[in-house]
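**Student:** Mind looking at a prediction? Sequence and model below.
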Amino acid sequence: MTATYEVRGKIAVITLSNPPVNGLGYETRKAFCAALERAESDTAVNAIVVTGAGKAFSGGADIKEFGSPKALAEPNLLSMIGMVEACSKPVVAAIHSVCMGGGLELSLGCHYRVVAPGTKVALPEVKLGLLPGAGGTQRLPRALGIEPALNMIVSGEPVNSELLAQVPGQKLFDRVTSGDLMEEALAFAADVADKRPLPRVRDLKARHANPEAFFQFSRNMVGAMSKNFPAPLRCLEAVAASTTQKFEDGMRTEREGFTALMFTPESKALRHAFFAERAASKIADVPDDTPVRSIAKVAVIGAGTMGGGISMNFLNAGIPVTILETKQEALDRGIAIIKKNYEAQVKKGKLKEDKYQQRMALLSSTLNYADIGDADLVIEAVFEEIGVKEAVFKQLDAVMKPGAILASNTSTLDVNKIANSTKRPQDVVGLHFFSPANVMKLLEVVRGAATAKDVLATVMQLAKKIRKTAVVSGVCDGFIGNRMIEQYSRQAGFLLDEGCSPQQVDKAAEKFGFAMGPFRMGDLAGNDIGWAIRKRRYQEKPDLNYSKSADLLCELGRYGQKTGAGWYDYAVGKRDALPSPVVAEMLEKHRAALGITPRQISDDEIVHRLVYALVNEAAHLLEEGIAQRASDVDMVYLTGYGFPLWRGGPMCYADTVGLFNVVQAMKRFAKNPLDDAKFWEPAPLLARLAAEGKSFS
């Protein structure tokens, strides 16, 4: 049963029981309503307590049902809450742990609410591009007050029950418990069993001293902060309706907003990302119950930018880290940068002094490989050259204890080759962190041919502990993210050859929603990194065409922000990208040498050449089994490459445009004599899905 029924004395107890968060899916709603009818008809029952089993009161509606017949099937959530509100016997919500979305809306339909301290309370629908659709925008302002309710609904962030209970004049909670929640809820229910009339949140007034000025100010603030997301302003207008409309009229306004948002591309993209993040943690042939290895100590090889950032992730999670370097000055410099990063957080009030001290106390350093032999996980973060990495892994193989996981932070190199430099390839895995490693959410987990399943299960679990979004990739040059970005960068180079300036390409990409255009990104990462990769490509793939403009840039020593000059000029101590006359002249001479007459290129062409290059390469990755699923590709780009969240990732965007239309555009690009016609031949998977009228998802 997804909802259970029992009677304790004269009190009926209905318990939502649909793990893990007691989601209010169709079967749960049916079982709950049946139990409520049973309590209503039982003459021995004079009050009802509603609670949730396990670690949640209720996390809300089952979003897997969104857009499906089950979401509207009776009893739907509105009908279920209506039954509670209309019940002739007092209904007391015993709230604990998690009370979010439809769970909070259900509790607001109850006559009374008793809450345990520490309960996370939220209406998070805005994070899915929606607004609360079962009375949340109408009841919460009445129960809590306009301003705190609006803040909760527009942000979607959880708030502790103790804080909400302190809001002056609030009617959200009737009691915050100090002992056993169920015992106190039963006692409260017994106390109110004979009280009439039954209080209803809907009968309260949503008042504000100056509603017109408040909502106008809020519109300006919310509009500025959510220009690419329609849901926050829709939420605001629904809350505003609670102050000007009768309850039933406000409910209609809310429902109209919910329905309209459900079909927006932004909401579809956000829901896609929600499911994609959860799907990414699943590996097809690694069962959920696969045993994991204990990770109590971590070692990091290299105290540079990546090594230091990687170390901070584990220190933040309370896991001791030993950093190994070959020279004391490099070690001292790396430790100093970690301290500086933490001290900056303390100064900004983001980290308490005692937490900073605790984290630094977990950090140790060494120049000797023998000192890290007892670590459970060692991560290599040295120079990106296969010979260097193989030498490190041979040393690790000699000193690390049996069962230790040996990981490489390589961004492009062959993990199988690295693994084969050891006698334990089953213990080797790629853990590709993204820079800055202590900030970026993405972690590419690279599965070697011999990587053991328990190693994969362990690092996927560990990723959650250090708050990373882990995506599994097979072994290929560049894995998922960097293999795709190479094609994106090639297109950016061709666009320069044909007449674009770096700033035109970047502005078009950023207008589309990328956090940063390709040339600003190159300057930030270091143009010399791409140069080194191209030099390797010229040897390995001599038939692969590149614009030579990036090589010419590097020959001028313009590596980016670190040298004060790249595709842009940078003032000392600043990161503002300033158009460069030197680069403009370089590109002009380069085009003249090639005999190219510059042409005007639209932003639309720029964006679609960049994005469809990602899509086509990703389709090859899926065909080859390097990526498990299209949504994994989207997670890589949403969490590691600044792809706009409201577009859901490159594959979701392609689905939104329509794969037929994507293929037609690619055929047009293939006719461009200055582009790479061979690349624009659709990957077999893309061609097949487009021909069949299907999508990646």
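**Tutor:** That came through, no problem. Numbers count the residues shown, from 1 in each chain.

**Student:** only C-alpha atoms for contact and neighbour calcs from this point on.
**Tutor:** Noted.

**Student:** Do a quick rundown of the strands in the stretch 101-250 of the chain.
**Tutor:** For the stretch 101-250 of the chain, the strands defined by DSSP state E, counting those that start in this stretch cover 112-115, 120-122, 159-160, 175-176.

**Student:** cool, and the stretch 451-600 of the chain?
**Tutor:** 469-473, 568-569, 578-579.

**Student:** try this one side by side with the last:
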Amino acid sequence: MYELHGTIAVITLNNPPVNSLSAALRQHIAAAVRQAELDPAVTGLVLIGHTKAFSAGADVTEFGTPLQLAEPMLGQLLAHIEACPKPVVAALSGVALGGGLELALACHGRVALETARLGLPEINLGLIPGAGGTQRLPRLAGLSTALAMIQSGAPQTGKQLAESGLLDQVVAEDLLPAALQRAAELARLGAPFPQARERSLDPVLVQKFVSEQQDKLTPRQRLQSAYTAQLEALSAAASDWPEGLRRERELFLQLQSSSQSQALRYQFFAEREAGKLPVVWQAEPRAVHTVAIIGAGTMGAGIAICALNAGLRVILLEQDDAALQRGQQRVTEHYQSRVQAGKMKATVAAAAEARLVPSTDWTQLVQADLVIEAVFEDLAVKQEVFKKIDAHARPGAVLATNTSYLDVDAIAHMTQRPADVLGLHFFSPANVMKLLEVVRGTHTAADVLATGMALGKTLKKLPVLTGNAFGFIGNRIYNAYRKQCEFMLEDGAWPEEVDSALQAFGLAMGPFAVADLSGLDIAWRMRKAQAASRDPRERYVAILDQLCEQGRLGRKTGAGYYSYSAGRQVKTTDAVVRDIITQASTQRGITRHTLTATDIQRRALLAMVNDAALLLAEGVASRASDIDVVLAQGYGFPRWEGGPVFWARQQDRAALEQDLHTMAAQSGHGFKVADLSVLLD
């Protein structure tokens, strides 16, 4: 939209919902700027969006299509604005992200609401800003602020950036009047209007800064080419303007065609798809205003915090006053720490705590729209709890079990209303981890599933639908992966070799470091519960059991697979662990041999891929991409590798299938080779 406010032309960006800079919007802006340039009555211009967005940046759906290259391309549009003979001011509200912020940087002035959120999130797609962001931002806001925004991808508010030099003015309200005033001021001052390109950076200081930041990159950042490219682009900002823009664009295009960026863009769309129920399950969710959480331990308290943060009323139920007090204290300490760290206003924290209703009275459940059981991971215990829930919850309430691997149907059958029961598998810590597996039981009603998915979004989590099978999606695949890693211990690898190889691939932690962190007794307890049903012909690695029998339960006891000194992990395994592993190999009749990092990575990934195909064929996962979302969000799989399914699709199919059969022979009885066509065709 184009309209005059006195002598200032106001160009309103209008591409709902977030003003993505599609080819059509770029053309609209260019035409409106030309119209203002040709109108002698116009002395200045203001670009403005709407309440939710100035612009959220490039339209990702156009990447790799002719539309991305349709003229004017974003760089051409920004050059046009920068060269405009009349001052152009950006009025920023809502979000100004990526190309949207780059558009604002090319303007001659910027006015923002305090609440506006400005950022360059390209790193989340394995990219760097590609329309001058790495060149203009350091000139306007300095190297440190520029790198912090580019490297983290996280937006900052107008208020936070008020003193950065990036913004001419930050206002609490009346954005358009302030922007009109700034455009009029610049018009009165006359050309040349302020431009980032006219500012220079000291090449010596830039190179010193870039070198220091290169040394600070984490191991996982070093695995991602975009982080190095960010620093290369900032280094180019010390060059002359055309050369800096040329180098930035060259790096952007290299990254855009890279497998890492393709994987991250795949994850971007997969995450959005994961939150949608398949058509057969789509229904209107039930209303949820009050949530009852049974169990105030670490998990229950974390779920309570999520619900309180979302504005829900929470009934926190425990079996006795002492346990309830401990749970309430966990919630209180969380909010106190947030306030003390300056991450939450005291009034917001107080309002959240005021919505918490601690109780030991089961009759309170009648008030709840949704009941979440979060007690000890034991089927008999959970079944007893659900009998009580069934007796006290109101008709129509949704009943959820927070289980990580137990049979949801076996729990639902303890009630008279299995259609109202589903699983909600929160990941620990529940108030931090984004992933939420929404588990469909045999009798779960469609509107109950819809309620679970809607709740996940209300809690600002990423809900993924899964069928009711042991371990659901995530723990089922992780169990296959962990088991294969244990086989490799018997075959010849040491725990540190397995962990190191998988971290080198990009996993956040290796399986044995993870086991020590979570506590070996958790897996040991589960193994003992399954012992009666285990097929004696299957290859079973007892190394973990033997560690537990010696009191080595992980970090909490100072030793597990690794030893710990002052809380820090000793890098190599000790003689006790190596002796247990060596004896296990001997008892299995295996001659130990060296496994390379590539061997380890491929076997671990093949184990994931094989179970992913089985899950999809069994209908436990609705979409192959859901599996990749779960592994990336809940299990530390590197997002820049896309997930095990995405990884498999980049491999030679014949080699994958041959290696799977080889691994099946190594794994022994019970290893079922999946038909990969369900993933790859």
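**Tutor:** Ah, there it is. The model shown is predicted, which means the values in this text are computed figures rather than measured ones.

**Student:** Quantitatively, what TM-score do the chains reach?
**Tutor:** Aligned and superposed, the two chains score 0.90 in TM-score terms (TM-score structural alignment, normalised by the length of the second structure); 679 aligned residues with a C-alpha RMSD of 3.1 Å.

**Student:** Can you tell me the element the nearest residue to T4 of the first structure once chain neighbours are set aside falls in?
**Tutor:** In space, and not counting its chain neighbours, T4 of the first structure is closest to T15: 5.1 Å by C-alpha to C-alpha, 6 or more residues apart in numbering. Using DSSP states H and E, T15 of the first structure falls within strand 11-16.

**Student:** Check the mean deviation of that strand from the second structure.
**Tutor:** Averaged over the aligned pairs, strand 11-16 of the first structure sits 2.5 Å from the second structure after superposition, using mean C-alpha distance after the TM-score superposition for the first structure.

**Student:** Setting aside sequence neighbours, what's the nearest residue to the aligned partner of D409 of the second structure in the first structure?
**Tutor:** In the first structure, D409 of the second structure lines up with N416, judged by TM-score structural alignment. Spatial nearest neighbour of N416 of the first structure, excluding adjacent residues (C-alpha to C-alpha, 6+ apart): G448 at 5.4 Å.

**Student:** I'd assumed that neighbour was in a helix, is it?
**Tutor:** No: counting by DSSP: H, G, I helix; E, B strand; the rest coil, G448 of the first structure is located in no helix; its state is coil.

**Student:** That one maps to what in the second structure?
**Tutor:** So, by TM-score structural alignment, G448 of the first structure is matched to G441.

**Student:** do A407 of the first structure as well
**Tutor:** Per TM-score structural alignment, A407 of the first structure is aligned with A400.

**Student:** One more: I601 of the first structure?
**Tutor:** Checking TM-score structural alignment: I601 of the first structure goes with L595.

**Student:** now for the strand holding T15 of the first structure, which elements pack on it?
**Tutor:** Packing partners of strand 11-16 of the first structure (3 or more C-alpha pairs under 8 Å, 6 or more residues apart in numbering; DSSP states H and E): strand 3-8, helix 26-41, strand 47-52, helix 181-192.

**Student:** ok now that strand, how far from the chain's centre?
**Tutor:** Mean C-alpha position of strand 11-16 of the first structure versus that of the full chain (C-alpha atoms, centre = their mean, to the nearest Å) differs by 36 Å.

**Student:** Not counting its own residues, what contacts it?
**Tutor:** Under the contact criterion C-alpha atoms under 8 Å, 6 or more residues apart in numbering, strand 11-16 of the first structure has outside partners 2-7, 22, 28, 32, 35-36, 39, 45-53, 57-58, 186, 189-190.

**Student:** contacting residues for Y5 of the first structure?
**Tutor:** Y5 of the first structure touches 12-15, 35, counting by C-alpha under 8 Å, 6+ apart.

**Student:** Pretty sure Y478 of the second structure sits against A607.
**Tutor:** No: applying C-alpha atoms under 8 Å as the test, Y478 of the second structure and A607 come out as separate, 9.0 Å apart.

**Student:** on that earlier part again, any idea which of the strands of the stretch 451-600 of the first structure is most buried?
**Tutor:** Burial of the strands of the stretch 451-600 of the first structure is given as mean neighbour count (mean count of other C-alpha atoms under 10 Å); strand 469-473 ranks first at a mean of 26.

**Student:** how far away is K401 of the first structure from P287 of the first structure?
**Tutor:** 26 Å (C-alpha to C-alpha, to the nearest Å).

**Student:** Equivalent analysis for S602 of the first structure, please.
**Tutor:** 49 Å.

**Student:** related to what we said a few turns ago, how about the match of D409 of the second structure, secondary structure?
**Tutor:** helix.

**Student:** ok so, going back, mind checking the strands of the stretch 451-600 of the first structure for the one nearest to L553 of the first structure?
**Tutor:** strand 568-569 (10.5 Å; C-alpha to C-alpha).

**Student:** same for the closest one, what does it pack against?
**Tutor:** Using 3+ C-alpha pairs under 8 Å, 6+ apart, strand 568-569 of the first structure sits against strand 578-579.

**Student:** what's the average distance of the strand it packs on to the second structure?
**Tutor:** Mean deviation for strand 578-579 of the first structure: 4.5 Å (mean C-alpha distance after the TM-score superposition for the first structure).
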